[in-house]
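Engineer: Give me a 3D structure for the following:
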Amino acid sequence: MLSYFTRLQPTASARSVTLAGLGSLVAIASLALITDTTNLSLMMAPFGASCVLLFSVPNSPLSQPANVIGGHILSAIIGLSLRALLPDVWWAAGLAVGIAIAAMAALRITHPPAGANPLVIFAGDPEIGFLLMPVLSGAGILVAGATVFHRLSGTPYPMRKP
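Structural biologist: Alright, predicted model coming up:
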């Protein structure tokens, strides 16, 4: 039973821990500041989880720009489409999440936080504009911010093909 609680993640250096926290703080604070000063809605809960990947494990395939932006867009399109087509019943959100995850995997743009987008959509019932604001704009700002942040800190991001 204790083997289930074995931590396989390697110990992180104090520098990488500090950079992960600082990068996430700056990224989410930037989205919040833009939201507050422009009245454009750029915030959604899955972006907090995206920051975990972008700043804690920037070299993961799941953290790369195509995955972050593509995964969020694809899962939001699926969520918005199925919310428009399906009745508001118990199984519909589950179906949307399942299809979004399968589609991300098939297209090789898996980004785990994006799997929550259909749930946000089914809970909030937003209009089609949700795809642009906050999904595309917010994901793009996070990736751009992560790119600048990592370059300034000397951390390679995004990954380059060998």
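Engineer: from here on, contacts and neighbour counts on C-alpha atoms
Structural biologist: Noted.
Engineer: hey, which helix is longest across this structure?
Structural biologist: Ranked by number of residues, the top helix in the chain under DSSP state H is helix 14-38.
Engineer: one more to line up against the first:
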Amino acid sequence: MSCRGAACTRIDDGLTARRSSPLRQAVRALGPAVAGTPPLEALRAGIGALIGLGVAGLLVLSPSVDLRLGLYLIAPFGATSVLIFAVPNSPLAQPWSAVVGNTLAAVVGVAVVLAVEDAALRVALSVSLSIVALSFARAVHPPAGAVAMTAALNPEAVHKLGFGFALAPVAAGTALLVAIAILYARVTRRRYPFRQYDDEGAHHTSDHPAIERLGLTE
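Structural biologist: Have a look, this model is predicted:
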């Protein structure tokens, strides 16, 4: 196949446009990697986080709650809320990943605090060992790294609570958020927990329509 004159020029211009400069490619690589979120969906996620953390706060911050039991809010709960309410279809946001991931990371963090005195080494070890443990448990959950680091940065509280830190506030708080996320998904007609189907679809694959794979409804 050959081309002549203006046709070749147009083809060359198209190829040149595709071969953007390294600087432009670098800038583009640093840009958003996901599609824009519809306003209503963003609002839905925000309201979900408001309800989830609001209910947790009302229960935990009540004057009748004894803080010595370890029932308090920790910053990683905010990160968990982002996942389970904003991207409930993500494997990282599923109940197993959230509850087991955060709890396991807390156990690792406490163990490191009890075994290591150096603060810098304690922080690095708690997060790195948590990543390994989460990978083996198939419970990778990014906020879990923050859970482990929270333990490493608060040795006094960890020494008081011991491994109970993994149960309260971590496991109890995460389970509460997940339970609220499940109820909220039912009310707003979304799918959470979200799992891919195993049966074959129209194209003889396990893929269902895109809107279902995203956990959305028409």
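Engineer: Give me the mean distance between the next helix or strand after the longest helix of structure 1 and structure 2.
Structural biologist: Next helix or strand after helix 14-38 of structure 1 toward the C-terminus (DSSP states H and E): helix 46-51. With mean C-alpha distance after the TM-score superposition for structure 1, helix 46-51 of structure 1 departs from structure 2 by a mean of 0.4 Å once superposed.
Engineer: Mind giving me the packing neighbours of helix 46-51 of structure 1?
Structural biologist: Secondary-structure packing of helix 46-51 of structure 1 (3 or more C-alpha pairs under 8 Å, 6 or more residues apart in numbering; DSSP states H and E): helix 14-38, helix 137-153.
Engineer: so can I have TSV of the ones you listed showing mean neighbour count and distance to residue 102 of structure 1?
Structural biologist: Converted to TSV, the helices and strands packed on helix 46-51 of structure 1 look like this (neighbours: other C-alpha atoms under 10 Å; distance: least, C-alpha to C-alpha, whole Å):
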stretch	mean neighbour count	distance to residue 102 of structure 1
helix 14-38	16	28
helix 137-153	19	20
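Engineer: of these, which approaches residue 92 of structure 1 most closely?
Structural biologist: Set against residue 92 of structure 1 and scored by C-alpha to C-alpha, the helices and strands packed on helix 46-51 of structure 1 come closest in helix 137-153, at 25.0 Å.
Engineer: ok, and what's touching the closest one?
Structural biologist: 19, 23, 27, 31, 42-43, 47, 51, 54-55, 65, 68-69, 72, 156-158 (C-alpha atoms under 8 Å, 6 or more residues apart in numbering).
Engineer: quick one: the residue nearest to the spatial centre of structure 1 and residue 138 of structure 1, what's the gap?
Structural biologist: Residue closest to the average C-alpha location in structure 1 (C-alpha atoms, centre = their mean): residue 50, at 3.5 Å. Here residue 50 of structure 1 is placed at a distance of 11 Å from residue 138 of structure 1 (C-alpha to C-alpha, to the nearest Å).
Engineer: How about residue 113 of structure 1?
Structural biologist: As judged by C-alpha to C-alpha, residue 113 of structure 1 and residue 138 of structure 1 stand 13 Å apart.
Engineer: Which residue, other than its chain neighbours, is closest to the counterpart of the residue nearest to the centre of structure 1 in structure 2?
Structural biologist: Using TM-score structural alignment as the criterion, residue 50 of structure 1 maps onto residue 80 of structure 2. Using C-alpha to C-alpha, 6 or more residues apart in numbering and skipping residues adjacent in sequence, the residue nearest residue 80 of structure 2 is residue 143, 5.8 Å away.
Engineer: Give the aligned equivalent of that neighbour in structure 1.
Structural biologist: In structure 1, the residue matched to residue 143 of structure 2 (TM-score structural alignment) is residue 113.
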